[in-house]
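Visitor: Can you look at this prediction? I've put the sequence above it.
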Amino acid sequence: MILEVNNTFGERRMYLLDGSTPASPPRTSDSEQTSGSEEHGSQIPVRAKSKFTDVWMKDFHVSPFNSRKGSYALKAQNPFPSVDYENPLIDNTITLKSSKNHGKLVARLFSTGKAIDLDQLGFLGTLRFILSWWWVGFVTFPRIVREAGKIFFKRKLHVWFRPEVLTSSVGRPPTSAEITLYKVFRNYLHVLVNQTEVDFCITFKASIPNIPTDKIATTHVPGRNRPYKNIEIRVLTPAFYSRLIHYTYISEAIDRECIFTDERNRTLWLCRPQLLPLLLSERSSIRLKDEDTPPVRRSYLDELRWWLLKRLRCPPADPAYSVTPQNPAVNVDDIRARPFSELDRYVRGYFGHQYACEYRRTVTKLFLAQRFCFGFTEIVGLVDLIIRVLLCYVAARQLMSWGASAPGLMSAECLEGLVMKRDWSACSNALAMDYWGWWSLGKSMLAVYSCHMYESLKGYR
C-alpha cells in the first residue's frame, strides 16, 4: 500500500508499506480462518482473508500539536479481494502512537454506501455529485483553523515548531524568487567546478518540480586523466535558496544550513562533506583569475542599486530549533562588515551578468522583507503596488488640473495633430503660455513620468 501525507505547509511524504509488520498480534481465530479459507475458498467470507496491517515510524511533521516522533499503525480492508468482486468497500483505520507507544489519535475512513461507477454516473449524476460536495474543499482549512484554536486556547496543548523536511520527504513548492535564485546557484556551481584545480562531478538535486537531477562535472582537459571527486548535493526545501543569499560565503551557508545545525533545521544535505575544502578553495587554487575575464561595465545608477543591496544584507531568520541555548541577558550581534557575497560577485562578473537585473531585484526584495516586514515578501509587493497606484493617481489629478488651465492642449485637434501627424501647429495657441503655465506643464510631465522613473530606479529594463 502507498500512503501520501500532505501538510498545510505544502510539504509531502510518501510511505510504501508491504504489510510485513502486523498492527497488533494476530489472534488464533484469524489464523484458523485463514488456513480454513485455503481449503474451502468461497465458503469463507471474503473479509476474513483480506486484512492489511502494518506499523511504521513517523518522520514527517503534520500537526503543530504533535512532534515528529512516534509511529503509525494501519489496519485496512482490501476493497478488491478478488478479481470478480463487484461491491468494493473501503475501511481504513490509522492510529498515531507517541514515542512511548501511547495512543494519541485514531482516524478511520470507511464507506457508507455503494461505490460510484464513473462510467455509469452520467451528466446528471456528475452534476448532483459536484453540487453535493463542492463546498467541502472551501471549508476544510477554516475548520482546521477553528479546531486548532480550540486546542491551543482551551486545551493549552504544547505547540511544536515546524522542522524542515528530511531527505525522505518532499519540500514545499518554490516561490518565483526561489526559482530565480536556483538558476543563479546552479550556474554558479557550473562555473565553480570548472575553475577549481580538482576535477569534480556533482549530482545536484534542486528540489524544484519538473527539474531533473543535474550532473555538473569538470570539463575534460586533453592530456589530463584524473579521477573525479564525486559529491551529491540535495536541496531539501526551496527555502535554502532564499536563505543562501543572506550569507557572505557559500561555505558558511553550507555549515549553517547543513553540517553544524540541528537536523530539524537542515535545508540542505550533501554526502562527503570532507571534500568541500577542495571545491570551495582559496583564490590561489582557482585556474581562472579576474583579469582573465572581460570587464563588465555598470552605470552609476547600477552601482547605487548594488550598494543598496549590500547595505540591506542581513542574517537569515532564526531557525525554529536553536543550536545554542538563548540567554536573554546576552545580546549577540554579528559585527563583521558585510561585503558583496560570493554569489553577488559571480552575478556582477562576466559569467553571471545576464542574471544581474533579476537577481538584484529579487535579493533586495528579500532583504527588505526580512528587515522590515517580518520576512513576508507579500507585504513588500503590496507596498510597491500602493506606491505605483498613488503615483498614477497623482499623475491623473495633475493632468486634469493642467487640462483645466490649458484646455487647448486637451482638444481633439491638438491631440490628433500630436499623435497622428506629429504637428504642433494645432497646439500653437495653447502653447503661448506665461511662466506659470510652463511651470504647470513641467509639474504635469514630472507627475506623468514619475511611475516610469520609479520603475527605472528599481532596475527594470
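Guide: Noted; the coordinates are in hand.
Visitor: Only C-alpha atoms from now on, for both contacts and neighbour counts.
Guide: Will do.
Visitor: mind listing the strands for the stretch 101-250 of the chain?
Guide: Taking DSSP state E, counting those that start in this stretch as the test, the strands found in the stretch 101-250 of the chain are 103-110, 169-170, 200-205, 214-217, 229-235.
Visitor: what about residue 162, neighbour count?
Guide: With neighbours defined by other C-alpha atoms under 10 Å, the count for residue 162 comes to 20.
Visitor: Then residue 34?
Guide: One way to gauge burial is a neighbour count; for residue 34, by other C-alpha under 10 Å, it gives 16.
Visitor: another one to put next to it:
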Amino acid sequence: MAFIKEIFYCVTLLGVQSGGLRFWAKAIVIFTGSAMLIATLALAGLLLWVLVDSRRLISNSHSPSNIMGRPMLFPVTLTHTRVSPVKNQFSHRVLLVGIPIGFRGRIGPFLSIDQDSPAMSRIASLKRLFAWFSFDPVRYLQRGDNEHGLRDKLDLFLRSQNKDPAHWPYAYLMSVPRFLWWERNVVSFWYLYSASQELDAMIMEINNSFDEKRNVLFRLQPEFETPMAKFDFAREPKYLDQQKTVLSLPSLPSARFYKGIWEKHIFASPFEKVEGSISTRFMDPLQASSFNPTDSIANIVSVGLAGESKMVTRISCREPPVDPVNVTTAHLVKSILRWTVPGTLTTPRILFQALKIQYVQSLMKMMNRPVIQPGSVARHPTSIERSLESFWRAFLSRCVESSPESLELTYIPAASISNEHVCILSPPSGTGSPATVKRLTVEVVDPGFYTRVTNYADLWEGILHEQQQKGNCADATSRPLVVSDLQLLRTVIFSFQKRLPPLPREFGLTLPNLLAWCRGSRSEMDSFVLSSTAPSHHPSYAECVLRITLMCRFAMNSASLLWIYGVLARWMLLGPNEVYIEITHSGICGTDEHFVKSTQVLGHEGIGIIKLLGSNVTTVKVGDRVGFGYVRKAGINIAGALGSTVNVILTSVPSAMAQSGMSVAYFLFPTATYPKMRRPCFVLVPQSGTA
C-alpha cells in the first residue's frame, strides 16, 4: 500500500507541475494500456510456469502427520432458488478447492496451502505469493490471529465455542481459494471428522457483502432414510509425498447424507431478515467416487419463523473432482481456463442479480444493513477505530479500579479488532468472597462505536443510545453495544466520574479547546483522556478526533477520500524551493526538559524521510533520510542533540520556525539543501515528531 501511495504522490506532482488535462489524458491512456499488457504477459508467464513446473505435493514439515483426504478441485454449480415470498432462480459456476487441515505445503506453483509463516524463507514466500491458488490462514475463521495456521485457528475457534478440539482430530476445508491477489469467498465449509473417521460436525463460515462474517458450528446427523451408496471402504491410507511424511486417511461414512440445522444470526442477503433457521444436508466430500451429477453435494435451505422454506441453495458437482497432482496437463489447462474467470466474477454477479431483482423485475426491495449480532465478526476496523479502542478500554479499567464494590467486569472488544476477553477486577474483589463479587459484561459489537463515543458531551447518554435496539427492518434487535447489567454499569461510571477532576477552562489554542472546536462542544471522553492518561497518548487521541471531524465535514466519512484531500493540499502548499518531509524521529534537548511532563513532547531536532520535492530542488531526492532543526538560524549540532547513536555527515543543519505546541507528522521546509543521514539511527522518541 505504501508503494502505491508513493506512485500516486509522484504522478500527481508531475501532473500539477506539467499542467493541463492533456497530461492526465496521456497518463491514463499510457497507464491503462501498459497495465493491461503487463498483466496479460504476467498471467501467460505464470500459467506457463504452472504447467511446466512439477506438481508434486511438498510438505513444509519434516515430521510425520496424519490427515483426512487430499487436495482436490471441485467444479460445482450453485443454484439459488427463491420460493417465498416471490419465485426467482439463478445459477453460476464456481471452483471449490478442498484441502486437508493439518497439511502445510504446496503443489508446485499451482496451489499453496497454509504457508503464511514468518519462518518461511524468501524464496518460499515468493513462491507462495505467486501461487495460482492459495489458502492463507488470515482469511479464515476469527480475525486477528494471523500468526496461527489453519489447524491452530480451528482449535482456537472450537475452544471459544466451549468445545474440545480432540473430539474432531481431522478436518477438511472446501472453499474458493485466493487467485493470485484476488479473493472473494461467500461461504467456506469446514468438515469435521471424529476419531472414528466419520463426518460428525460442520463449520459454515459465512461472509456477506459488507465485510462481515459469522462462523457457525453445528453437529451433523446421518440420514439413514436415503439408500446407501457403494463407498470405497477398502481404500487404504496412502502417503501423498515422496518423503512419506504425509499420510492420507480415508473417511468411513455410515450414511450417504448428513443433515444439520442452525439458527440464522447474520445478514447474509439484502432481501432476507435476520431471523429463522438454516436447514442443511451434505455429502462427505472425501467420498468423491460416489458423487452423481444429479445429486447435490450440499443443500442449504433458509427457513422462516413459521417453518416455510424461503430460499434453497443447491451445490452440485456436475463434473468429477480433479486431483491436481495426477491430472494431465491438458485437463488442468481446461479446468484453469474454464473455472478461474467465473470465480473472479462472484461480486459483480451478486450485485447484478440484486439490482435485477429490485429494479428490473421489481420482485423485492433490498433492506438496509443492520448492526451485526453478538458472536459475529464485524467489518475490518479503520486505523482510527483501532487507536480509539485502547482509550475506551482504559476508561473501563479506570472505572473498575476506582469502584468501592467487589466487581468483575468482562470487556469484549469488537471481534474484528481483538478476540480476547478482558477481565478487570476492582480492588475489593480480591479480599471478599467470590460469591459476593458482582459480574458485569460489556461487549462492543460495532467498531464504529469507538469513534462515536468520543463525540458524546454526556458519556452516559451516549452509552444509553448505543445499547438501545435500533429497530432496523432486517433485524429489530440489533445494537452496537451490549451490556449485561445497565444499572450496575451506570453506578460504576458515575462513581468514577465524581472523582475525575474537571479540565480547567483556558483561553487560547489549548488541546481541550482544539478538541471542543472540532466537534462543536466538549466531550466527557476528552476530559478522561486529558486528565487520566499519559501525556504521550494525547497527540494520538487528538489526531483521531481531528481526522474524524474532517471526514464527517469534508470527506463523506471516507478515510480514503480524506487522504486524497491531504495529498492535494500538500502539493498546493509545496513551493519550488521546498521539500516535504515525513518525520520519523524526534529528539529531546536540554531546553525541552520542562515540557517532558506536559501534554507535548517537543523535539527541536529531528530526522525524517523526504516524500515530495519542489521543482527547483536538485540536491536530494524522494526517499532520502535527512536531519533538520525546528528553530530558525539555530545551527544545531544534530549528532550531539539526538544522542551518540546518531551518525551524520555534517555538524549543522538548516532549520525553520514551527509554531510552539503544534503536533506534526509532516513538515515543509523553505530551503533546498538538507544533510543526508549516513545510516538509520535510533533516537529518544521513535514516533511522529512534535514541534
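Guide: It's in. Remember, it's a predicted structure, so these values are computed and weren't measured experimentally.
Visitor: Switch the strands of the stretch 101-250 of structure 1 over to JSON lines; also include mean neighbour count and distance to residue 279 of structure 1.
Guide: Below are the strands of the stretch 101-250 of structure 1 laid out as JSON lines (neighbours: other C-alpha atoms under 10 Å; distance: least, C-alpha to C-alpha, whole Å):
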{"stretch": "strand 103-110", "mean neighbour count": "12", "distance to residue 279 of structure 1": "47"}
{"stretch": "strand 169-170", "mean neighbour count": "20", "distance to residue 279 of structure 1": "27"}
{"stretch": "strand 200-205", "mean neighbour count": "19", "distance to residue 279 of structure 1": "8"}
{"stretch": "strand 214-217", "mean neighbour count": "16", "distance to residue 279 of structure 1": "12"}
{"stretch": "strand 229-235", "mean neighbour count": "18", "distance to residue 279 of structure 1": "9"}
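Visitor: Turn these into JSON lines, columns for distance to residue 154 of structure 1.
Guide: Converted to JSON lines, the strands of the stretch 101-250 of structure 1 look like this (distance: least, C-alpha to C-alpha, whole Å):
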{"stretch": "strand 103-110", "distance to residue 154 of structure 1": "18"}
{"stretch": "strand 169-170", "distance to residue 154 of structure 1": "32"}
{"stretch": "strand 200-205", "distance to residue 154 of structure 1": "44"}
{"stretch": "strand 214-217", "distance to residue 154 of structure 1": "50"}
{"stretch": "strand 229-235", "distance to residue 154 of structure 1": "39"}
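Visitor: Residue 388 of structure 1 is nearest to which of those?
Guide: strand 229-235 (36.3 Å; C-alpha to C-alpha).
Visitor: thinking again about what came up before, identify whichever of the strands of the stretch 101-250 of structure 1 lies nearest to residue 265 of structure 1.
Guide: Set against residue 265 of structure 1 and scored by C-alpha to C-alpha, the strands of the stretch 101-250 of structure 1 come closest in strand 229-235, at 12.5 Å.
Visitor: matching residues in structure 2 for that closest one?
Guide: Under TM-score structural alignment, the alignment places strand 229-235 of structure 1 onto residues 438-444 of structure 2.
Visitor: How far off centre is the matching stretch?
Guide: The chain centre lies 25 Å from the centre of stretch 438-444 of structure 2; the measure is C-alpha atoms, centre = their mean, to the nearest Å.
Visitor: All the helices of structure 1, residue numbers only.
Guide: 28-40, 122-133, 136-153, 176-195, 239-244, 250-254, 276-279, 300-312, 342-348, 356-372, 377-405, 412-419, 428-431, 435-458 (DSSP state H).
Visitor: For those, could you give me a markdown table that also reports distance to residue 116 of structure 1?
Guide: Formatted as a markdown table, those follow (distance: least, C-alpha to C-alpha, whole Å):
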| stretch | distance to residue 116 of structure 1 |
| --- | --- |
| helix 28-40 | 29 |
| helix 122-133 | 10 |
| helix 136-153 | 18 |
| helix 176-195 | 40 |
| helix 239-244 | 42 |
| helix 250-254 | 52 |
| helix 276-279 | 57 |
| helix 300-312 | 58 |
| helix 342-348 | 56 |
| helix 356-372 | 49 |
| helix 377-405 | 43 |
| helix 412-419 | 65 |
| helix 428-431 | 76 |
| helix 435-458 | 56 |
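Visitor: and the match of strand 229-235 of structure 1, how far from structure 1 on average?
Guide: Here stretch 438-444 of structure 2 is compared with structure 1 after superposition; its mean distance to the aligned residues, by mean C-alpha distance after the TM-score superposition for structure 1, is 1.3 Å.
Visitor: outside of that stretch, which residues touch it?
Guide: The contact list for stretch 438-444 of structure 2 (C-alpha atoms under 8 Å, 6 or more residues apart in numbering) reads 374, 406-414, 480-485, 488-489.
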